[in-house]
Every structure is written in structure tokens, then in C-alpha cells.
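>>> Just a sequence and a predicted model for now, questions to come.
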Amino acid sequence: MNQATNLSEVIHINKDPALKNAGPIGKSIPHESAHLHVSGQATYIDDLPEWEGTLHAALGLSTCAHGRIKKLDLSAVYTAAGVRCVYLAKDIPHHNNCGPIVADEPIIADDVIQFYGQVIFVVAADTYQQARAAVRLAKVEYEAFEPILTIDDAIKAESWVLPPVDLKRGETAESLKNAPHRLQGSSAVGGQEHFYLEGQISYAYPKEDHTIHVHCSTQHPTEMQHLICHALGYRAHQVSVEARRMGGGFGGKESQSAQWACIASLLAVKTGKPVKLRLDRDDDMVATGKRHGFDFEWDVGFDDEGRILGLQIQIASNCGFSVDLSGPVNDRAICHIDNAYYLDAVAIRSLRCKTHTVSNTAFRGFGGPQGMFPIEYIIDDIAYYLGHDPLAVRLINFYDDVTQIAAHPETARNTTHYGTTITDNVIPSLVKELAQSCDYTARRAEIDAFNAQSPIIKKGFALTPVKFGISFNATLYNQAGALVHVYSDGTVLLTHGGTEMGQGLYSKIRQIVAHEFAIPLADVRFSATDTSRVPNTSATAASSGTDLNGKAAQAACITIRTRLAIFAAELAHTTLDHVVFSEGHVYAGTDDAIDGKGLQKWTFGELVLRAYQARIQLWDSGFYKTPDIHWNPAIRFGRPFYYFAYGAAATEVAIDTLTGETQILRVDVLHDVGQSINPAIDIGQIEGGFIQGMGWLTSEELYWVKSGAKTGHLFTHAPSTYKIPTAADCPSIFNVKLFNNQNVENTIHRSKAVGEPPFMLALSVFSALRDAVSAAVEAETGIRTKLKPKLEAPATPESILRAIHLGISQPFGPRP
């Protein structure tokens, strides 16, 4: 900033729109740990110096999908080299449960086995290698029962972890009956492995007077604290849980980290030694939950333009053997059945299926992607049936935007099937902008021309939208706390309840705090998230980390800054109106003050030191709760989301009709993050979310052995058998832009969440692949039926070839 000569100039500079360019907000500032990541100095739990006497834990896992333990011979385990403790379910002093909502998930199985890979005993040894060698010496005999491994089998057996749920709006049966056109269909989308770079790990060490401190790679330190207390019979003030950073989480460390935190803590208290439990990648994939796979069946009625008049749909999810977070995951799927489309008459039945597989859990999008999948599939079916461009059908089904509502308020189409009135819809204008910038119409014609002359390679093209609600469905979790310390030299240390898993939460909140005090970023540092510093925290999930913790940190800063401003005003004999914080300085006073003091100026550090000497409090806590939200979980009605994040993606693909190989040729994304706090981080999240979503829909296939000695075993339990996208799978043209918008709600700096919404942009990949499959079938049969070929996700090469074969052999059905 140019040196101001009077207060009026300082005020003018601070009100100037260019101030945003001078401060940290809205700038593409590198991740706060980037320099540590690239230099190898970022400390993860396995990098911490180990306390003397640290023991290492390993898991004894079941080799039966469903049954009862007849005999458990651990004699060789007890006498194995280095073994210090063998721990069984009967040794747990209090509650043998790590279920986050329902107490139906044992930390260690006692006699009943619910899935292949369930923990049946644990070993602590002097070294990691000794512990892993010891668990392999166990001899176990089972009485095997018939397992349920698929959604279809669960439905036939009426096997549920929670009762079925129905949600209805309007006269669906009548609307279907009277619709000019009607289609029935079915599809399925698989689950997904989190595949975080850092596996599940906890390091627990006992302290004096029956207390324990746990380093845990978790998105929810407070839940870890509670469940450890339940297992040990401790109270909350005896347990502290710390998380500085994770090597990825994606929802897999929200509730699933609890089992390992509990086991490490139980062993530490039992042995009186520090205990580290780090899961091997294979054990991690076998023993931890995934994204829920879903099956869908629907009946849809529509008019000549493709407008949906009625929809009846059944969604059935594979929850695994226990509840975990399946209730809220499936409820969010219900809430996102509409995606960006108005549904006037809809009947939804949600089945929460119990199978004898690992309990499925939170994953980026938390049921939203599974909810959106069928409606995009249905829109494509309708467009194909009518011979319309899919984008035209999408446009006609969108919720009304502000302009449309103002023009026709009496017939406004802006209320969701769960009772929320949408006031911030920008999808129509956002999609039209993307369609123009990606040259949708011309490229659609070019692809049709290419397919007409290419006998083997077929291209597909699709543009799909995203409308994603931001907030926890469980209203109580929409709160956060923060603690800010200003030291006497003017530096700042802060912590809050959010956890950093690489997504840039700490980076954004560092920018927010630096902005509030108008100080350099280098003067702001984080301490680790710790339940002993900020209590009663919510999970870092639901894309709300910055929304909640950013506001809490801002509140603490405002309280401290106000104290400093009052102090500065007293020193300058002026009022608060004449105190300004700007670029590392504090200005106070007026140019024509009668006392002769005039304009006073200090560096931030100078004023802070004087405030300390004057015994002014220089630390404080901040708290925030999301306003204007409410949700009735019994009838699934209300306003569960504070606002919506919007986006759209246009994707061009090519398939080899002989091998089923696919290639993503080009992707164009336009995404709404409101007023971005850090565009570089936001764009990175959009790119990463899209690629992860692409993997879910194309290559990441989970497969459980269906028969034989290893029935129920997860065959895809390692990188050798489970394929996540690599750099080679990324589109060669990948254009990402931020939509020019600001949040209508009073979020932190009018920004919007960016963690989960971009994941669902990848639905455009699946729609484009279906488009290419349709082109292949039409070319081979020489006819164009009214039934679009059926494709299931993930669209692996096998799935692509299967869809082409069925489309050719059964061009007129059967459907579903």
C-alpha cells in the first residue's frame, strides 16, 4: 500500500475494490503445507518419533463371510516372537462397539462373524513385522452360514439394517397414468474404495491418572474421543484426540477410523505402553467400508417435450453388515434424486439392505452421487425415446431461476420434493454459458458426423448439471468452534474443530484470519486439531469445513480485533470509527484532532505489545452455528441445506467397440464456488473431485467372491486388482472455470463449498459413454429403437462390451 498521509486516505484505500487484490482473500495462495509436502517434511502419524517401548498392533481377520467361531486356537500366537499382548472381545472393559449411530458394530467380533475380514483378535508386539507374522499363526474353525452378498439377495430375504423409507409428493400414480409417454427402467451403480494415500492409523499412549492421548488419522476427532471413552469406560476429559493432517480421507476417516482408534487405545491401557496401529493396504481395503452401491428401478411419465410429469422410483443400497452412517447417506440420496430438476409428482422408496460384507460408510458426496445417478439416466432415456437432444430435455426440466420465478410466481417450479424452496438457482444460466463456451451444438454435429464414418471407434458427448445441498442433514452437526491466540509479538496461532486432509481447509482459514487482522500470512500459524483445545467438534464432512470453521475463526478474530480497536482509540483519544487495520498496521485518530495527537500509527505487533502491557486479553474463542436450517428426520421434510452449490460439465469420450476400452477426450467444467477464497485450491478440488468421480463410474469395480472356500472375500483388495484413475486416464483437454457468482447466503466471504459438489460433475462421463454405446448399437443394427441401450456403472471395458452386445442382440428389449 502507498503510505497514507491521513486517516481519510487509509479509509479510502480500505474501501477501494482493489483492496481485495492486496489482501489474502480471493488470491491463489499455495497450500499452507505445500512446501512441507514437496520436501518430505510434512509430518503424518507414522512419521512421529516413537515413544520408548512403543508396541505395534496387527489384526486377526476372519476368513468366513457369515458364521460362528467354533474354535479359536491362539496358542502359537501367544508364544510368537515379540508378542506382548493378545486381545479378544472379552478383554474390552466396557462397550464393545464402534458404531457411530447404532451400537451394532463390534470393535472385535466375539463369536458371530458378519463379513470376511472382520476383526476377531488383535496382537501387540515389539515390531510391526512381528505383530503381522504372529496373527497368521492363529487356527480358526467356523460354523459357516449362508451369506447374503448382493442387494438383490437382500431384497428377496427382506434383509435390512434399517426399515424401508417412503417419501411421496403429489399424485404420482395419477400422473403416470395420464402421462402422454411412459418408460420403465433399471440400472445399478457400484461402490467405491476410498483409496486414501495414508491408510488408517492411530497411535495411542497412556498418560498419568488414567488419561490417554491419541494421534488419529480421522475426520472426526470428537467422535473418536467418545467411542474410545465408551470402550474404556472413561469420561471425555480423560481422552484427547489429535489430528494435524491426513493423507486423504474422502469420508473413509469419518466413522471408520473409530475401530482402529479404539483398538490402539484398548491395547495401550492394557499394556501400559504406547501402541501404534497402522493398517496394511490389503487389510485396510478388506476391513474398512466403501461407498454404498445402489440398484434402481423406476417408472417415469413425461410429455412430448420431455418434461417429467411423474416418477416412481425404488433405490436400494448395499449397507453392509451394520448401520454405520447408512441412514443419513440414504436420506441424502433421497434428497438428491431430483438433482437440478423439478419433480412435481414423485414417489421414492428407499431400501437399506443388510449384506454380509464390510459396513459401508461415508464417501465424498455422501449419497448425493447415488441419488443423482438415476435421474440423469432417466433424462437420457427420455431424450432418446423422443429423439430429442438430451441437453434440451435437461433445460426444460430445470428448477426455475429468480427471473422465471419473478415472471410467474403463481406457477413457480422451485420447491423440492422434501419441502425446501430454492432461492439461489443459477443452473439455467450456468448451463447455457457452458454450452456456449464449449461449443456444444457444433461439437454435437461433429461427433455425429465422426460416428457415421468410423466403424470401430465411436464417440459420445454429454453435458450434465449438479445441484448439491450444503449442510449436514443432521442439524446438530452444523456448528463449529475455534480458538485464536495473538502473542505479544503480533503473531497468531489458531486451531479449530476442522481437520486437514489435503483439501486446503487450514489454508483458507489461515487466509481468513490474516484478513481479519490485516497481517501477512506468514504471521499466522496453525496448531493441530485437538479435542483438548476445541471440544465438541463436528466431523469435517458435508463440504462444510470452511463454512463452519471459517466463521468460527472469524468470530474469534473479530472479538480480539475489537478489543485492540478500543485500546487504539483510547490511545489516540478518538472513536472506533476512526480506527483502521490495514496491511500490517493500525491507524487511529483524525487529522484535525484538537488534542494535537492527530493520526496515530502502529505496526500490528507494536499495538499488540502495548495491549499486552496494558493487560488486554489477546486470545479468544469463536463459535458458529448455521442459521435458517431445519429438518424433520421422521418425515424427511424441511430445509436441511443452507444453500446449494451448482455446476455443470461437458464431456467427450471415445470407445473401442472391439475391446471396450474408453478414453476421455475433453472435459469442460463451469462450477459455482461463490466468491472464491482461494481460486487455486478451489480449481484443484474441482479437478480432483471430477477425476475421482470418473473413476467411480468407469474403472473402480468392487468384486466379492460369490462361491467356493473364499465366498465373501473382497477380491479387489489391492492396487493390483482395483484400478483407480492415473495421470494417463485424465482428459488431454481439461478446461475448468469458476462461475461468476456470490453466495446469496451470508457465508464466509460469500464463498461456497467445493469439496463434494464437483464429484458429481463426472456423471457427464457416464452419460457420454452411454451416448457412444448407443452410436455403436445403431451402427451395427442399422436401426434406432426408442430404448436406449442399458449400461451399468462402473462402465468398465467388460460393461461397455456387454451393453453393446445386449443392445445388438435385444434392440427392442427386454426392459428393465
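All right, it came through fine. Every value quoted in this text rests on a predicted model; they were computed, and no experiment measured them. Residues are numbered from 1 along each chain as shown.

>>> C-alpha from now on. contacts and neighbour counts both.
Fine.

>>> Next, count neighbours for the closest residue to Leu183 other than its chain neighbours.
The spatial neighbour of Leu183 that comes closest, neighbours along the chain excluded (C-alpha to C-alpha, 6 or more residues apart in numbering), is Val300 at 5.4 Å. Neighbour count for Val300, taken as other C-alpha atoms under 10 Å: 25.

>>> residues in contact with Val300?
Taking C-alpha atoms under 8 Å, 6 or more residues apart in numbering as the criterion, Val300 is in contact with Leu176, Arg182, Leu183, Gln184, Ile308, Leu309, Gly310, Leu311, Gln312, Ile378.

>>> 10 Å instead?
By C-alpha atoms under 10 Å, 6 or more residues apart in numbering, the residues touching Val300 are 172, 175-177, 179, 181-185, 308-313, 346, 378-379, 381-382.

>>> same thing with Lys625?
The contact partners of Lys625, by C-alpha under 10 Å, 6+ apart, come to Thr475, Leu476, Tyr477, Asn478, Gln479, Ala480, Gly481, Asp547, Leu548, Asn549, Lys551, Ala552.

>>> ranges for the helices of the stretch 551-700 of the chain?
Along the stretch 551-700 of the chain, the stretches classed as helices by DSSP state H, counting those that start in this stretch are 604-613, 679-698.

>>> Run the chain-centre distance for the last one.
Its chain's average C-alpha position is 11 Å from that of helix 679-698, according to C-alpha atoms, centre = their mean, to the nearest Å.

>>> Likewise for stretch 464-478?
A distance of 11 Å separates the centroid of the chain from that of stretch 464-478, by C-alpha atoms, centre = their mean.

>>> Okay, buried residues for it please.
If you call a residue buried by 16 or more other C-alpha atoms under 10 Å, then stretch 464-478 has these buried ones: 464-473, 475, 477-478.

>>> next up, a second structure to put side by side with the first:
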Amino acid sequence: MSNSVLVFFVNGKKVTEVSPDPECTLLTFLREKLRLCGTKLGCAEGGCGACTVMVSRLDRRANKIRHLAVNACLTPVCAMHGCAVTTVEGIGSTKTRLHPVQERLAKAHGSQCGFCTPGIVMSMYALLRNAEQPSMRDLEVAFQGNLCRCTGYRPILEGYKTFTKEFACGMGEKCCKVSGKGCGTDSETDDKLFERSEFQPLDPSQEPIFPPELQLSDAFDSQSLIFSSDRVTWYRPTNLEELLQLKAKHPAAKLVVGNTEVGVEVKFKHFLYPHLINPTQVKELLEIKETQDGIYFAQADHTFEGTCRMGGQEHFYLETHAALAVPRDSDELELFCSTQHPSEVQKLVAHVTALPAHRVVCRAKRLGGGFGGKESRGISVALPVALASYRMGRPVRCMLDRDEDMLITGTRHPFLFKYKVGFTKEGLITACDIECYNNAGWSMDLSFSVLERAMFHFENCYRIPNVRVGGWVCKTNLPSNTAFRGFGGPQGMYAGEHIIRDVARIVGRDVVDVMRLNFYKTGDYTHYHQQLEHFPIERCLEDCLKQSRYDEKRQEIARFNRENRWRKRGMAVVPTKYGIAFGVMHLNQAGSLINIYGDGSVLLSHGGVEIGQGLNTKMIQCAARALGIPQELIHISETATDKVPNTSPTAASVGSDLNGMAVLDACEKLNKRLAPIKEALPGGTWKEWINKAYFDRVSLSATGFYAMPGIGYHPETNPNARTYSYYTNGVGVTVVEIDCLTGDHQVLSTDIVMDIGSSLNPAIDIGQIEGAFMQGYGLFTLEELMYSPQGMLYSRGPGMYKLPGFADIPGEFNVSLLTGAPNPRAVYSSKAVGEPPLFIGSSAFFAIKEAIAAAREDQGLSGDFPLEAPSTSARIRIACQDKFTELLEIPEPGSFTPWNIVP
């Protein structure tokens, strides 16, 4: 194979080397090829630091430029492809202007023979490029690779500590470090080593920029490289498969990263390695390299390993799956289907009937609930109905009864989590390694995407700087599980709340204090490299604590628990952070169609389906506001594939975001057409303007379209894009009371504060919050799926499967919307509301666990105890532990056949 071309930058100038020598070091290249002799050769083994230069590289995964101080005497020049090298000549000179790093070292008398000085200067310079105001500890670490025989190091540190945080003093100009006088004395002796006023200020904005050519093109990172000489061939693979192939072909080849071993062996032991492999661009290895989980766990004050699991949940939409297929003339087929995804039904019906899609129309007027259960599973009814109708030429209808629907359509995915967490003695989480196991049932369906969202949401609202998360989709003998409101997010956040409570318990602090300590802040990055914008979780928390009278209730609960043995109370605070967007990029689009008729009435069509969430009402509001007309003039008939084609499912909480923007797009087109007419008739009415437009032959029909911008994150192919458009946040506080003898419980109060931007319709949105909370409450406390060992569902129908009822709502239920938090990334500054509040329902679960802990304390039991979700009466009763539960004998596993299995 032919040689690659080596391209890198030195002090801002592009260097192109056609046939680089793989045995040549960066130091040799700088001094002999480029004649940049400021970088010194002191030891040739990376021990003295005289050869230190700064190498800058764009980390495309984190979208961040990283600056490294490296030993040029060991670094192969071939490893510089796509990098920017800065030498001491590149930052300043006595012939032009000294850089502050050079100047302060000189004025602090930190250079004597001067041979070590360029390396020390570049170590400090690299540190400042990474941290504008480092700590003294950072300073000491930065110089661990530099030696100086002359100065004894003190003047070097004295000069450079002027850049550090510790150098600042509250005494200001009266500080002894500034005045030079002894602390606490009237001494006239001048103790100053240097005059600080003489120093140039450090201005990071004046530093050389990273070469735009390297920043704009990823070819420097994505291309495999080969550099050959007569003796040595250098390879740089870009993926694990290529690396393994090279190792198989050249088993004796050495892997070269920092070259600290091979470089020394070649220089001093005269070893010859004909094949060298540089794996620094192998993405699969970079993940391990960047995580360094073992290191961060070793540095933590505490580590803890735990598990948590939660069951599934039946959708229990009141209208079961149903479809009606009607054959029409010209080989056309019309379907009326209870589906959240009409376009998917249209596509698959066209496929099974061998008809083109334009001959199949799918209509959905409204659904009697869906919650994700009708996103993909409706095809199990629609396809046989459509095929039978097409073949027989007669209308065919099918509607599942409740038992059939529960048996075959799937549920929310049960999850098991295993985690290891490292944290400080104050409770600050420093590292987490978590494994997520998703019970998919017998087929994939949407299970992979559900798992992905769980992995993206497991940290909830907490910043964990070092994360390794793995996920597995598990095939079992259950019906195929599917989408459900939250789509894996609640399962993931459930693990995060277990982690934060484990940490609080171990360090002995109130869980709210540990939450505050670990909360994300605006500007932080998630573990999938998305920066958080407009992230008001702390405001939500403080407002909710105040609204719920948290401190006062905490004292009341403690007093109640002291006075009652067999009834206990608990209270829990749960925050939520829910990402808004489809995980599959192409679904983040929507269309609309607006027709204005001669009488001024407006027919609006969009790609969303009305499921009871108020989508049509919001779309009418958006159109009325944009067109400047009363809502009464606008009507939405249905969702149909012959009006708006290629629609996305009404799911992921983005129905209003996507379709609302598409509606606005159509309205803007119509307003633009009507503008001249309104100018000509400034006092006219809407009907007069429309009548005039008709006679002037102005089109009164417009389509709208919207594609959500800036999203499409993929760790390998698109690491700099957003995973989600934005996040919806909220906090809930719930108080419960349990009966320790029966396991029954009652929710006494719930307070919720949600950030939903500028609400499109507060009445609808508060209803969505309340409904989501109750559904989440059922998920975590009441609704238990039970199966036979063979996978047959026992708990089918409302007689066996218990949903929350009227008597289960909180005795006191307060919902507030956060004010002053507009969202610039959605229609009219609103935020999605359908799924985000659901996880707040888990506050009842964690409050129950706290109440159980109080009961166990009376029994002399302390420490953590297992409690799976849902926390049913049976689980609460057994967990309370008393003289009655001790009478139960638990048989050995494997000694019996269980009558039911809880996934």
C-alpha cells in the first residue's frame, strides 16, 4: 500500500510531510527539519522535561480541544497527524514580546542555566490553556515531568503561583504578597521577590487559535494511515476490527501510544520493531481510555455496589385495539384504526396487500387512550383485517376484548439494574458503573430504543463525571414488550434515585442535601456529551420544598412515627429530567395542511393523533394565534394519511412541538399571501380578507413542515449533535402512611412543581401532570404483572390487575407550573408535558420505603433492605419485619415450583 501524507501544524503553520520516517521523533523533526531549536534534548527518555512542547488535538467526541504537554524526545512525529504543535518559539520571544508565562519566570529569577526553561515554560503554558486559574495542586502536578538542577525550584513556583487561585488574597493591595512587608509587622524590609505591577496580565483571548482546517474536517481522525521507511512501517487504524486484523497479520507488532517503552528500547537498547501500530484513533479503545472507571473508584472515599429492579406495567387504555378496513374502488383500501402511528399502518398494509401506499388511507379520528401501547402493536389487528378485506372485497372489523388485549399486546419493559458507585465522604458522586437489563419479551419490537433511553436517563438530574453504562436486551418467553409512556426513561431514573439514596444513607446526610450537592447546573454536560441549557432544577426543588412545607412536615412525620407503632409515615422528594426528542432521528419531523374556505372557516390537518392529551386543542390555539382569528373558526376533522403524508408516531411527548411548528409554518405562508390584502383593506374583517383573496386568485391552502434542528447524536457517526432538543424538569414531594400489619398504604399529600416553559394551555398541561403522576404512582406501588412459569399472564382484567382508583389520589394534591422559564426550542416557548411528570409518581414508592424503614427501626433493624417496585401490600407487609413475619418459613430456591413469576 502507498504511503499516507503526514499533515500537522507547528506554531500555526501547516506542515506537510510526504514520506515521514516512522523512527523520527517530534524533537528531531522540530530541531533538524524545521530548525526550531528552542526545544531541548536533555535525556531522550522522557525523564527531564527539557523537550516539552504542547500538542493540541480536537476531541470530537466531547467537541473540545485538549491541550497536552508532551515529551517531544519520545513522541513519534507520525503520531502528530491532525494535531497542532506549539513550541516555546510559538508563544513569545525576546525579539517580539514575551508571553506572560515567560516573563513571570524571568522576573521571578526562575531561570539560571536556562536549558530546562523552555520545557518548564511549555508545561505551564499547557496548564493555563486547560485552566485559566489553576490551583497550586494543579501547578505541582503539571511540573512532575520537569527537572531543574540549578534553581532549587522555589523561584519557579513563586513566579508561577501568581497565576493560581491561591495567590488571590482578601486583603487586596494591602496583602503582604503585594506590599512586600512581613505579615503582622511594621518591618521596613522589602521582602518582595518581584513587583506584581510589572507583570503583563494573562489574556486567554490572545492565545493562538486551534487551526480551523483541523477543526472543520474529521478526515484527520477518520482516515487510516500507513507510513513506511526502509526499516519500519507505522500503522494507524481507526476501528477495532482493523486493529485486530493488523495484529493477526503482524503478531509481533508493538502498540505505540506515548512511546515511553518502545522509544527507550529503540534509543538505548537498539531494538528494531519493523511494525508499529498507533491505536489512538480506535474509537472502541477510546471509550475505555476515557472512562478510567477503576482509577476514579480508587480515588473515591466510598464505593457501594447495589441492585434494583422494577416490574412492567399494562397500558390499560380504556379502548382496546380495534381496526375497520373498507375496500374502495380502483383497488383502494380505507382503514379506520386505533393507532398512534397511521403512516406505519399504511406502509405495512400496503406491503402485505402488495398495493402502492397511495391506494391505502389510514384514518384516526381520536383514540380512547394509547400511552405508547398503540405506537407499534396496532398492526397485529390492522394487518389481518386489511388483508381479509382486500381479498374478500368486503368490510372487515376486529376489536380485541380486554383479556385478549392484555395477553398479546405487551407491556412496559421490566428492568434490572446492577451498579457500582464511587463518592466522597460528603456524598458527591464521582463515578458510576451501571448495567441495565431490559426484559424485551420474545421479539425486539422497540426494546433497543427503550433500553437506549434508559441508559441516557439513569443519572436523572445528577452530574456524575465518570460513567460507564452498559445495556442488554433480554429475550424471554413473555409477549413482546413495547413502548409505554416514558419509554425507558422512568426505569433509568428509578436506578438513579436508588443510587442517590444509597449515597445519602452511607454518608449519613439528608437525601435532599445530597441531591443539591449532585444536581446538574446550566452549562454542565451529560454523560452523552449534551450541554444542559436553561436547566432550572434547583428552582423547581426550592419552590416545591416551600410549597409542600417540607421541613415542617418532616418534623410532623418524626413525631407521628414516635407515637405510633403499627402505622408509619414517610416522605420523599423526587426530581425528574426528561429528554425531548425521538431517539431515531428521522422521526423528528412533522407536516400540516391548512385549508381556508370562502366563508372564513379553516380546516386544519396535522400529523399528530388526538389520544386524549389535548393535541388538537393546542394545534387550534397555535393556528388561531398565528392567523389572528378566533379559535371557533378552526376545525380539525381527523388525522389521515391522505391529508398529511409520512407522519411520525404521536409519541415521545413531541406531538405539540413537532406538529405545532409545522402548523406555524403553514400559517406564516398564508399570512404572507394575505399581507397585501390586509394592507389594502386595513379595516376589513377576516371574512372580507378571505373573500378578497379568493377573487384575487390567491391560494388559500398551505402545507407546513418542520424538522427538529441540531439533533441526531450517535457516539461514533455524529458525536457533536444533541441527543435531545431540550429537557423538561420537575420535582415532587409525597407523604404516605402505611399500615404495618396489612401492608396497605395511603397517599396523604403530593406537591409538584413542573417546568413546562410557557404553557400552551395550563388547564390541559396540569391535567397531563396529574394523570402522569397517577400512572407513575400505579407503576411503582400498585400495578403488578404476574405470569405462570410458562409465560401465561395471570393478572388480566381489572379484577386481577389493580389500577389506581379514585380513592387512591393524594388527599392533598397541589400542582404548580414554574414561572419565568421560557423554552426557545419549542412552539411559543412551551415545553413537552406528556411523559416527563410520570417518574414523579415514584416519590410514593420512596416515601413508602422510608415509612417501612421507620417500622423496622422500632423492631431494632437498621440499614438498607430490598424493596422491588411495585411496592404492593404484600411487599410492604413482609418488609416491615415483626414477630408475625418471623413465623413465615421461606423455602429454599429450587425446592418448589412457583405458582407465579414476577418479571
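That came through, no problem. As the structure is a computational prediction, the values presented were derived from the model and not from experiment.

>>> just to revisit the earlier point, the buried residues of stretch 464-478 of structure 1 in strands, which ones?
With strands defined by DSSP state E, the entries of the buried residues of stretch 464-478 of structure 1 inside them are Thr464, Pro465, Val466, Lys467, Phe468, Gly469, Ile470.

>>> What's the second one aligned with over in structure 2?
Superposed on structure 2 with TM-score structural alignment, Pro465 of structure 1 falls opposite Pro575.

>>> ok, now how distant is its match from Leu541 of structure 2?
When distance is defined by C-alpha to C-alpha, to the nearest Å, Pro575 of structure 2 is 7 Å away from Leu541 of structure 2.

>>> Now do the shared contacts for these two.
Overlap of the contact sets of Pro575 of structure 2 and Leu541 (by C-alpha under 10 Å, 6+ apart) consists of Met515, Asn729, Gly730, Val731, Gly732, Val733, Ile752, Val753, Met754.

>>> Could I get those in JSON lines, plus columns for distance to Thr86 of structure 2 and neighbour count?
Below are those laid out as JSON lines (distance: C-alpha to C-alpha, whole Å; neighbours: other C-alpha atoms under 10 Å):
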{"residue": "Met515", "distance to Thr86 of structure 2": "42", "neighbour count": "25"}
{"residue": "Asn729", "distance to Thr86 of structure 2": "44", "neighbour count": "29"}
{"residue": "Gly730", "distance to Thr86 of structure 2": "47", "neighbour count": "29"}
{"residue": "Val731", "distance to Thr86 of structure 2": "49", "neighbour count": "27"}
{"residue": "Gly732", "distance to Thr86 of structure 2": "52", "neighbour count": "29"}
{"residue": "Val733", "distance to Thr86 of structure 2": "54", "neighbour count": "27"}
{"residue": "Ile752", "distance to Thr86 of structure 2": "54", "neighbour count": "30"}
{"residue": "Val753", "distance to Thr86 of structure 2": "51", "neighbour count": "29"}
{"residue": "Met754", "distance to Thr86 of structure 2": "49", "neighbour count": "28"}
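
>>> what about Ala264 of structure 1, helix or strand, and which?
When secondary structure is defined using DSSP states H and E, the element that contains Ala264 of structure 1 is helix 258-271.

>>> name the helices or strands packed onto that helix?
strand 55-61, strand 83-87, strand 119-125, strand 201-207, strand 211-216, helix 221-232, strand 275-278 (3 or more C-alpha pairs under 10 Å, 6 or more residues apart in numbering; DSSP states H and E).

>>> how about the ones you listed, which one is nearest Phe734 of structure 1?
Within those, the stretch nearest Phe734 of structure 1 is strand 201-207; the backing value is 34.8 Å (C-alpha to C-alpha).

>>> in the superposed pair, what's the mean gap between that closest one and structure 2?
Once the two are superposed, strand 201-207 of structure 1 sits an average of 0.6 Å from its aligned residues in structure 2 (mean C-alpha distance after the TM-score superposition for structure 1).

>>> Find me the equivalent region of that strand in structure 2.
Strand 201-207 of structure 1 corresponds to residues 322-328 of structure 2 when matched by TM-score structural alignment.

>>> repeat for stretch 789-799 of structure 1
Under TM-score structural alignment, the counterpart of stretch 789-799 of structure 1 in structure 2 spans residues 865-875.

>>> how long is that stretch end to end?
By C-alpha to C-alpha, one end of stretch 865-875 of structure 2 lies 12 Å from the other end.
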